[in-house]
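Visitor: okay, structure incoming, though there's no sequence with it:
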């Protein structure tokens, strides 16, 4: 078993060498509304490269909102009272984002820690285990994306022939990270006995984070509230269009009075009450989450290598490919991973409904599979794709998300088109609607693949690259997408006719 305590390079007590100053570019600037004023590039550079200013920085609370959506896929199970399949329950995700000045500081300290983390991975010979949130070059020199990562896994399964694939998913990963462990790992990475004042300020802002609900903040500041519809009905909504929201939401005095509770109203600022958990949305959070798992990554690498296989971790998704001799041997390895992860914090838990063990074995020129336990009756699901030993498909939930986004975007675009050309008939509206442009632009790849090298792709570019990358195995992807555009067109035409 791996020891859960941090065991990085030996602490010397000497301070870290002075990092190279960061010279931010226009692409690094943030333009979303928040509590602080926008900063010029020269101001950003002075602040983030000055440890004293970072140490004394008063970090604003994060702004939080809940993103909700309705999955489109039909779940298996009991039908509804009408006999139709029950709709899956709505899903949600909390989005938190830092004030601009704070985000620049987080980004700067990510740049300081990232090379040290990469060096530690090289020393341990585990650079191929954590694959999320890092710039990993492919054969062409371009950064790898989920397509290449999934192909690596499927190719390894093919190469090993007879093997078991174990997948596990950590529940609420970022929200479960132990603060004391983070601090010790951070200190060891810098080779210091205690964090320097500037690093400590960043650490405290990340672990003792504060946040405000976006709607409540906008309500306090007069941007959200009761208004009348065109029919004279009272509803709640934005009093200032979101696109016209000022970049600085309020003055420091207004922040103190209306947000922090120094005035007549109570504070609406919430604080993290636990000794665990970091917000997922800051520029440094992903690096800290990867650093947190460095000992675990070492363990699963050793475990998989001992069994003649490979180990991968994509954020909270764990995957091991092993040459086990039986189902029980594979289940024993899975149990080893479960018991080990439990040592990395009292709140670290495995999400049972997302775990699986599959057995792949030769079947003529291809492979076949059988599910030993857990999810994946139709094959191994990984990074948006599904593999059955012979073919690669886009995962059902990925298609569900695509349909949801297409429906939402199509409704907005159709209604905007109707308002702009209100004097046209339904058929004229349909004739003048640019369907090709809509399908090319409505969904950016960054929604489901964080690799910077693919963020300007559309889903269609991504799907085409996937078919190319997987070769003959990826041909079913074309069939999966065959009716997507016709369905989207019918939905938009319906909106234009309504």
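Guide: Everything's here; your move. Since the structure is predicted, the reported quantities are computational estimates derived from the model, not experimental observations.
Visitor: C-alpha only now, for contacts and for neighbours.
Guide: Noted.
Visitor: who's in contact with residue 240?
Guide: 223-224 (CA atoms under 8 Å, 6 or more residues apart in numbering).
Visitor: can you rerun that using 7 Å?
Guide: Residue 240 makes contacts with residue 223, as judged by CA atoms under 7 Å, 6 or more residues apart in numbering.
Visitor: could you do residue 215 as well?
Guide: Applying CA under 7 Å, 6+ apart, the residues near residue 215 are residue 224.
Visitor: one more: residue 52?
Guide: residue 198.
Visitor: against residue 252, how distant is it?
Guide: 22 Å (CA to CA, to the nearest Å).
Visitor: same check on residue 308?
Guide: 60 Å.
Visitor: apart from its chain neighbours, what residue comes closest to residue 314?
Guide: Leaving out its chain neighbours, the residue that sits closest to residue 314 by CA to CA, 6 or more residues apart in numbering is residue 132, at 4.8 Å.
Visitor: go ahead and confirm that neighbour touches residue 318.
Guide: No - counting by CA atoms under 7 Å, residue 132 sits too far from residue 318 to count as a contact (11.2 Å).
Visitor: so what's in contact with these two at the same time?
Guide: Counting by CA under 7 Å, 6+ apart, nothing touches both residue 132 and residue 318.
Visitor: residue 391 reaches residue 474, doesn't it?
Guide: Yes - contact criterion CA under 7 Å: residue 391 and residue 474 qualify, at 6.1 Å.
Visitor: more neighbours, those two?
Guide: More neighbours surround residue 474 than the other of residue 391 and residue 474, with 23 against 19 (other CA atoms under 10 Å).
Visitor: which SS state does that one fall under?
Guide: helix (DSSP: H, G, I helix; E, B strand; the rest coil).
Visitor: just residue 236 next, same as before
Guide: strand.
Visitor: gap between the two ends of stretch 248-267?
Guide: End to end - CA to CA - stretch 248-267 spans 19 Å.
Visitor: if you count neighbours, what's buried in it?
Guide: 248-250, 254-255, 257-260, 267 (16 or more other CA atoms under 10 Å).
Visitor: restricted to helices, list those.
Guide: residue 254 (DSSP state H).
Visitor: what's the most distant pair in the buried residues of stretch 248-267?
Guide: 248 and 267 (19.2 Å; CA to CA).
Visitor: so residue 235 is in contact with residue 226, correct?
Guide: Yes - the pair residue 235 / residue 226 is scored as a contact, 5.5 Å apart, by CA under 7 Å.
Visitor: structure two is appended below for comparative analysis:
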């Protein structure tokens, strides 16, 4: 992506309230592109809230509560993070091209022009192309929350080919590692708004989260600094590229080993897949031992035991072999899940979790309409246009933005011939009509 393309893509600001007012890129470009002003810039605290959601575990038939800590930056700060993310990504893209890692680190890249569908297909096609192979699916524990600050700084210096960070880069690095937060709940209370979706929506419409004078008065009491020597806020404009830079040495070492075995290694953020051709189990154990030694060499990087899975593929038959590699790990299902797709050795389909998430959101929306008998509290008929636009084939074909069914259609096109992927597209309208028909009963 060229600088001009980046500027066009990020021309307009975001519509949310923060400690500064909304700005456009044109207004701040001279400021964020001047290294001297960046080096002296005072960053605002992030606004923080905890996103809670339920994950349904089909195996045990229970809902599991999951929480994600969300931090979002002030408007000027966000543009600064975005611009330095762009600059670092340019350095990163050149480095991975030189190191032969262009097809390894596949998340958050602006020059690959592909998405998770293409990457999942590449992995599954590679498995199918080998009569026999072993596969590792892995995940890292608390990935963004555990990035070591000193190691991160060293990797950025290495990427920039400098002994110490330039003042502007150091200012950005310092403020993404020694960041501070102001809880959204406190800001809602300060503005006399309820801590619920309506209150949050009303808060977003404010010009500022709090006046400059009130910010100065209350910041000492309500701003919470991040005091650990590890962890960066997940979701900031620069966090993604920093995580890729952090993993450069790991990617290089693992890929070199895998390439020597004529295998395939891909990493999408904290999810990775490694495929080794051949049926020799002892050799596969040695391969995994090497991978774990590389992971242990990177500060604060740990495999998530519950999400690490091992498979053996033999002439169209996929079998889980967890217990053969790690004695204390339970044997899992004979189903490989990667980047939203499932593969059983023969067929590819959308992952159950992906489909469940779609239906959960759809049914929640429909439940509200049915509960009100299709009528608002003011006696007006509730339009279903929004439901069809967001969740149906009608929205997929008519909306510029597309929806989940658009995604299914793209997956069907990439995975040509895998009919199971299209099941949800063929069935979803029936489910929508079935529930809306309850209004008439």
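Guide: That came through fine. From a predicted model like this one, the values you see are computed outputs, not experimental measurements.
Visitor: which residue in structure 2 aligns with residue 299 of structure 1?
Guide: Mapped onto structure 2 by TM-score structural alignment, residue 299 of structure 1 lines up with residue 253.
Visitor: three-state assignment of its match?
Guide: Three-state assignment for residue 253 of structure 2 (three-state DSSP): helix.
Visitor: next, count neighbours for it.
Guide: Residue 253 of structure 2: 14 neighbours (other CA under 10 Å).
Visitor: excluding chain neighbours, give the residue nearest to it in space.
Guide: Nearest to residue 253 of structure 2 is residue 294, by CA to CA, 6+ apart, at 7.2 Å.
Visitor: and that neighbour, how far from residue 302 of structure 2?
Guide: 10 Å.
Visitor: give the burial count for residue 90 of structure 1, as a bare number.
Guide: There are 10 residues near residue 90 of structure 1, going by other CA under 10 Å.
Visitor: what's it aligned with over in structure 2?
Guide: Checking TM-score structural alignment: residue 90 of structure 1 goes with residue 65.
Visitor: ok, now which ones touch residue 354 of structure 2?
Guide: residue 340.
Visitor: Three-state assignment for the aligned residue in structure 1 for it, please.
Guide: In structure 1, the residue paired with residue 354 of structure 2 according to TM-score structural alignment is residue 398. For residue 398 of structure 1, the assignment made with three-state DSSP gives helix.
Visitor: tell me which stretches of the stretch 201-350 of structure 1 form strands.
Guide: Using DSSP state E, counting those that start in this stretch, the strands assigned to the stretch 201-350 of structure 1 run over residues 210-213, 224-228, 234-238, 270-271, 310-314, 317-322, 349-350.
Visitor: equivalent range in structure 2 for the first one?
Guide: Equivalent residues of strand 210-213 of structure 1 are located at 180-183 in structure 2, counting by TM-score structural alignment.
Visitor: contacts for that stretch next, please.
Guide: 45-49, 222-226.
Visitor: which non-adjacent residue is nearest the match of residue 90 of structure 1?
Guide: Leaving aside its sequence neighbours, residue 65 of structure 2 is closest to residue 54 (4.7 Å, by CA to CA, 6+ apart).
Visitor: so what does that neighbour match up with in structure 1?
Guide: So residue 54 of structure 2 corresponds to residue 70, using TM-score structural alignment.
Visitor: state the number of residues packed around that match.
Guide: Close neighbours of residue 70 of structure 1, defined as other CA under 10 Å, add up to 15.
Visitor: measure it to residue 494 of structure 1 for me?
Guide: Distance from residue 70 of structure 1 to residue 494 of structure 1, by CA to CA: 20 Å.
Visitor: quick one: buried residues of stretch 110-118 of structure 1?
Guide: Result for stretch 110-118 of structure 1 [16+ other CA under 10 Å]: buried residues 110-114, 117.
Visitor: starting at the chain centroid, how far to stretch 142-160 of structure 2?
Guide: 18 Å (CA atoms, centre = their mean, to the nearest Å).
Visitor: counterpart of residue 40 of structure 2 in structure 1?
Guide: Residue 40 of structure 2 maps onto residue 56 in structure 1, by TM-score structural alignment.
Visitor: centre-most residue in structure 2?
Guide: residue 269 (7.3 Å; CA atoms, centre = their mean).
Visitor: list the contacts for the equivalent of that residue over in structure 1?
Guide: With TM-score structural alignment as the criterion, residue 269 of structure 2 lines up with residue 315 in structure 1. Residue 315 of structure 1 makes contacts with residue 132, as judged by CA under 7 Å, 6+ apart.
Visitor: which of the strands of the stretch 201-350 of structure 1 sits closest to residue 377 of structure 1?
Guide: That would be strand 317-322 among the strands of the stretch 201-350 of structure 1, by CA to CA, at 17.1 Å.
Visitor: list the buried residues of the closest one.
Guide: 317-322.
Visitor: reformat those residues into JSON lines and put distance to residue 32 of structure 1 next to each item.
Guide: Formatted as JSON lines, the buried residues of strand 317-322 of structure 1 follow (distance: CA to CA, whole Å):
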{"residue": "317", "distance to residue 32 of structure 1": "30"}
{"residue": "318", "distance to residue 32 of structure 1": "34"}
{"residue": "319", "distance to residue 32 of structure 1": "36"}
{"residue": "320", "distance to residue 32 of structure 1": "40"}
{"residue": "321", "distance to residue 32 of structure 1": "42"}
{"residue": "322", "distance to residue 32 of structure 1": "46"}
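Visitor: which one among those residues gets closest to residue 31 of structure 1?
Guide: residue 317 (31.9 Å).
Visitor: so the closest one makes contact with residue 168?
Guide: Yes - counting by CA under 7 Å, residue 168 is a contact partner of residue 317 of structure 1 at 6.1 Å.
Visitor: follow-up on the earlier one: closest one to residue 34 of structure 1 among the strands of the stretch 201-350 of structure 1?
Guide: strand 210-213 (11.1 Å).
Visitor: with structure 2 overlaid, how far apart is the closest one on average?
Guide: After superposition onto structure 2, strand 210-213 of structure 1 sits on average 1.3 Å from its aligned residues (mean CA distance after the TM-score superposition for structure 1).
Visitor: give the buried residues for that strand.
Guide: 210-213.
Visitor: do the same with stretch 191-210 of structure 1
Guide: 191-192, 194-195, 198-203, 205-210.
Visitor: name the nearest of the residues you listed relative to residue 48 of structure 1.
Guide: Nearest member of the buried residues of stretch 191-210 of structure 1 to residue 48 of structure 1, counting by CA to CA, is residue 198, at 10.0 Å.
Visitor: which residue in structure 2 lines up with the closest one?
Guide: Using TM-score structural alignment, residue 198 of structure 1 pairs with residue 168 in structure 2.
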